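Visitor: Provide a 3D model corresponding to the input given below.
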Amino acid sequence: MTEDVTSLQERLDSQKSTIEAICKTAGVAGVSIGVLHGGEIVHTKHFGFRNVADKQQADGDTLYGIGSCSKSYFAAVAAALVEEGKLSWTAPTKTIVPEFNASSQVVKDEANMIDSAAHRLRLSGAFHLTFQGDGDHLIHTKDFWTYYTKLSSVTSLRASWIYNSHGYSVLGAQIERVSGRSLAQCLRDYVTKPLALDRTVCELDFHTTPNFAKPYAALADGTPYKLPCRQDFRGHFFEAAAGIYTSLNDTLKYASAVLEAASKLPLKADGPIRESDQLFTSHIPVVNPSFRERSYALDWIRTQLPGVVGVMGDNRRILPIDQLPVIGRGATPRLALYHQGATVGYFPSFYLFPETKSAVMVLTNSIANCDAADWIAQTMIQALFDDKDPIDWLELTRKFTRQCLQYYDDMQDEVRQKRQAGGPKRDLDAYLGDYYDNTGIFYIRIRRHPEKEDALQLEFQGLKKHAYQLRFFYDDTFEWTLSRDETAKRARYHQFDQEYFNFHFHSSDGTAMNSLTWHHDPMVTKPETFERGKSGGLA
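Guide: Next up, the predicted model:
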């Protein structure tokens, strides 16, 4: 590292007040930040609390969930198995996992491991049937291959990029099939042991594991609300997609190993991270058009700076890509490899720069009112490379937080404006029953609300824990629109489309309902139909 270390550290330290203000504005309980430069750790810092009630601060060994940033670890596992000759990047998936199935015959016959890992299957990536808040998985692993066929084919195989965590479920199944070991054991054998990562796990007990950051979600006023649950991925089909919990110290070790491998392209790495020519090369463009490169490797987005980054997080959902900042202006052009993640109570943001062996790793323990983890990461990147065209990250946080909260207010306004006066024309009993999807493995129970005579209650999978008040909206449509605070307290991710919260009931004979439609998947034009089963008439 040729740069003056003192000057670099002063720039990084000078971001303290900005980061504290970002956390307060967006509602982040705690954050841990690490920076590598020239392959060396040049900065670590912890803000806020891993446990707000007890005022406990995080340290380098504090565990955080990393959600989708887990994918690169399991891609590295797959790469090691390829090098051992047990897996193939290009062999059809069905030759390894015969039960592999899909709604598209072409995907079923031709899809391979790179297609799954690079998100180019072009299947809908929505997961609203398996996750409805409160940290639970509503679809069990035993039903995965039946459930997987529900993912609609949006366009042809390899035509373009659609982010889809189910692809890593398929990759995980291939890893387990050829290795004869669990994903947790493979992670230990191929990643954590070789890299001496002693706080990186996907198989743990949330209640007994020490030094664990508590999970939070931000209320509308920015107050961190402690969540009673975490998402447990042990043995679930999303384990390879989002199941890892790790610490800042371990993420810095991991980043160093990845940088070492990525810096040797196009040659194969000779360290623990193998098959670098596949892991870090471009496999499909991401979010076109883009003047500079913006493509997907295997769980790393490649972006040439100056450019827009953070395109897979909540900030791009809050405002369009043309309102995201361009970083790297006034600095030396360089390649960024990055990924963002989310799980219940945790948002991370990982950035690597192979040319300078630099990294910015950010871990947070909050579902904030914007993707604050990514704004913090970009704040540190700007300081790291001393960009001469500085961006006001705090003002961006304020802007995106305001817009996020405005969406919730707008949904409530839409319901108030469109709700028909006078209530439903039918007796509420006409709507009662269990409504099943076309696989029979997911259903929505509609029953009388136990406390409100003029309302119904929906229960996903018939579970009282997953119940929501269902209110008359118009005609035969009922809604369960949530406020920001209700969303936060149920450990749900942001949902800004009011139509998502509408159930449209249908009757074939003009009396009792025989189906409902729900547009839960924005990638699919038509809403899904749920047919009423035989358990209607619930009181």
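
Visitor: CA only for contacts and neighbour counts going forward, please
Guide: OK.

Visitor: my guess is Cys186 contacts Ala78, does it?
Guide: No: using CA atoms under 8 Å as the test, Cys186 is too far from Ala78 to be in contact (9.2 Å).

Visitor: the more surrounded of these two?
Guide: Taking neighbours as other CA atoms under 10 Å, Cys186 and Ala78 compare with Ala78 leading, 30 against 20.

Visitor: what strand or helix carries the more buried one?
Guide: For Ala78, the host element (DSSP states H and E) is helix 71-83.

Visitor: need the contact partners of whichever helix or strand comes after that helix.
Guide: For helix 71-83, the following helix or strand on the C-terminal side (DSSP H and E) is helix 93-96. Applying CA atoms under 8 Å, 6 or more residues apart in numbering, the contact partners of helix 93-96 are 100-101, 108-113, 174, 177-178.

Visitor: which parts of the stretch 51-200 of the chain are strands?
Guide: 64-65 (DSSP state E, counting those that start in this stretch).

Visitor: Val35 belongs to a strand, doesn't it?
Guide: Yes: applying DSSP: H, G, I helix; E, B strand; the rest coil, one finds Val35 inside a strand.

Visitor: what about it, distance to Ser349?
Guide: Val35 is 12 Å from Ser349, where distance means CA to CA, to the nearest Å.

Visitor: how about this one, so we can line them up?
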Amino acid sequence: MLEPAIASRLEKAVSDIEEVMQICQAPSISFGVVHKGEVVLRKSLGLRDVEGQLEANPDSIYMLGSCSKMFTAAAIGHLVGQGKMDWLDPVQKHLPEFDPIGDPEIGQKADIIDTMRHSTGLSDPIGLYLGPGNTILDDDERFVELLNQMPTSNDEGQRFNSYWMYNNGAYGLVSKVVERVARTRFSTYVKENVFKPLGMTRSVVARSDIDDNIANPHVQLDDRTFTKLPRQVLGCEENNPMLAVMGMGASLNDMLTWATAILSAERHEQQCREDEASSDEEGSPASVSNGSSFSSPERPIPNPLKYVSKVRKAYYTRPTKDRFQNDAAYCMGWLRLTMPSSMLGELSFNTMTKPDSPTHMLGQESPQRLAIGHNGGVMGSLSAIWTFPETDSAVVALANGRSIGDAADFAAQILIQALFDLQPKVDIVSWARKERDLTCSWFEDKYLQPWRSKYISNHDIPRRDSSAYAGRYQGFNGTYTFMIVPQSPKKQSETGSQLAIAFGHSYSGTILALYFADTDAYTFFPGSWNRWLVDSMPSLAYESSVLRFKWDETQSRIEGLWWICVDEKPSWFSRVGEK
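Guide: Predicted coordinates for the structure are as follows:
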């Protein structure tokens, strides 16, 4: 029976979440709470489909974004539990083709834990892999080859195991390990060995898992209308690297089931370790099973999850930016921290107001509390899950809108504060308003103004005929290709642009207009708030949208171009053919 005081606080939290939903322009939020191992709250607000006026419910499927990574880690744990691989196996043992050219030591030594704790030192190729409108730009088979070409160093030298860098591509690599070891598709392995045994029937790893009860991703335009975005990333079983990184989906009910199962397995493992320690002290031989649950016939495994404590162990310290300096570290698909901590929102998309100041940090006058969780997001969708092992508690929040701020993160923090009565109380609704206001001014100052100044002020600069730039361009040793193509007369009239860039291997649905920026420089920055919401690439800033072409005077032709696409340094793409 939930304590009346907790029930009252959670009930009041619902109105705050509804207000945050409006501020952050999300059509719906589904959220729930587990406490002492039991679900004590589950609720959905708003519309899963604005066009059809369909209400969200706890069975509606939301895109999970990076919260998919925790299921990828669970798949590895299951394979280790089956004795088919080990955590310290070098990735190259299972994928001999993994051999980054920038640092041979990565291929020789990087193990599974290095990969999932984000310490390989490889740059993240997500900007090359995920395109406008949730489109996937390249195919599954080329993924490892492309990853091998990623930069491995910065100005301080090689980064392997000396530098923490969040890398979506590393989890794509792990999906290929699962496939090689299990001898089946990654999507199939997750479905059969994680989702099905836990009864997670409203979780998605394949297109066929999707039905009409889906919380479609949306953005809200500046006229306050909602636009539905494509959901190509969701259930993309034909591209398992993307599936492992951010392509899974689940309902609120299933995520609450998942949180409960994680906490149960972790608690079971701890109890078994304590029993074995006690047995050792009495002189009895300890018996450990091949799996995380240390099972015996007398102590059955409560669920199929293996090595949960291993997965959620601290592996790479993440320094905090607050006065408390409590422990914080990345695990494998999870972030582990001790509250109060500014790291609670570090992986969220509330980028303008990261909780570095006392104003936005929960529980500064409350007892310390262990929290293990993660945030996720793709265009038009956001997720957050936090677990609290000491009280068998969890908070889940899912949103199908990503325009301004992270509604799922705000909702989760509202619920965490209410559940544990954290003091002093943070006004999270006001915090959300601040995030909204700062985002609007930031976009104007940092994105639109540079674009306008370049695009408008440079109209009088002499320029070459646009046909000089058309052609096929390849980079990263030929593993990534895109096209510069002439716009059709109709598109020229609509966009005011004569050229376009067609991204990726298939070029399907991934074309953006190019605008003159400077001598031999064009930008595909969308040029408006609405187009940025609908068409922007991951982490797209103005500078990373600029293509700087190189003119070869001796041959009177464009030789290639420089583009900032994977890290802070421009990458070279050779022109290999004309359109």
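
Visitor: rewinding a little: now the common contact residues for Val35 and Ser349 of structure 1.
Guide: Common neighbours of Val35 of structure 1 and Ser349 (CA under 8 Å, 6+ apart) are Met361.

Visitor: which residues in structure 1 does stretch 403-410 of structure 2 match up with?
Guide: On structure 1, the counterpart of stretch 403-410 of structure 2 by TM-score structural alignment is residues 368-375.

Visitor: and that stretch, how far out from the chain's middle?
Guide: A distance of 13 Å separates the centroid of the chain from that of stretch 368-375 of structure 1, by CA atoms, centre = their mean, to the nearest Å.

Visitor: one step back: which of the contacts of helix 93-96 of structure 1 fall within helices?
Guide: 108-110, 113, 174, 177-178 (DSSP state H).

Visitor: mind listing what Arg230 of structure 1 touches?
Guide: By CA under 8 Å, 6+ apart, the neighbours of Arg230 of structure 1 are 134-135, 206, 215, 344-345.

Visitor: from those, which is closest to Asp61 of structure 1?
Guide: Nearest to Asp61 of structure 1 out of those is Phe206 (CA to CA; 15.1 Å).

Visitor: residue in structure 1 paired with Ser571 of structure 2?
Guide: For Ser571 of structure 2, the residue aligned by TM-score structural alignment is Glu528.

Visitor: could you grab the helix/strand/coil label for Leu482 of structure 1?
Guide: Put simply, Leu482 of structure 1 is coil when judged by three-state DSSP.

Visitor: which position in structure 1 pairs with Asn477 of structure 2?
Guide: In structure 1, Asn477 of structure 2 lands on Thr439 (TM-score structural alignment).

Visitor: kindly report the same for Leu173 of structure 2.
Guide: Matched by TM-score structural alignment, Leu173 of structure 2 corresponds to Val170 in structure 1.

Visitor: Leu10 of structure 2 too?
Guide: Using TM-score structural alignment, Leu10 of structure 2 pairs with Leu12 in structure 1.

Visitor: now name the helix or strand holding that match.
Guide: Assigned by DSSP H and E, Leu12 of structure 1 belongs to helix 5-13.

Visitor: what's downstream of that helix, the next helix or strand?
Guide: Next helix or strand after helix 5-13 of structure 1 toward the C-terminus (DSSP H and E): helix 16-26.

Visitor: the spatially closest residue to Ala118 of structure 1 that is not a sequence neighbour: neighbouring residues, count only.
Guide: Once flanking residues are discounted, Ala118 of structure 1 sits nearest to Leu298: 5.3 Å by CA to CA, 6 or more residues apart in numbering. When counting by other CA under 10 Å, one arrives at 25 neighbours for Leu298 of structure 1.

Visitor: next: His466 of structure 1.
Guide: Neighbours of His466 of structure 1 (other CA under 10 Å): 16.

Visitor: for Arg312 of structure 2, same thing?
Guide: 22.

Visitor: looking for the alignment partner of it in structure 1.
Guide: Using TM-score structural alignment, Arg312 of structure 2 lines up with Phe280 in structure 1.

Visitor: so who does that match touch?
Guide: 262, 265, 297-298, 300.

Visitor: keep only those residues that stay in contact in structure 2.
Guide: Contacts conserved in structure 2 for these, using both residues aligned by TM-score structural alignment, their matches' CA atoms under 8 Å: 297-298, 300.

Visitor: with secondary structure added, can I get those in JSON lines?
Guide: Output for these, formatted as JSON lines (three-state DSSP):
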{"residue": "Ala297", "secondary structure": "coil"}
{"residue": "Leu298", "secondary structure": "coil"}
{"residue": "Trp300", "secondary structure": "coil"}
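
Visitor: now do the helices in the stretch 301-450 of structure 1.
Guide: For the stretch 301-450 of structure 1, the helices defined by DSSP state H, counting those that start in this stretch cover 314-318, 372-384, 393-418.
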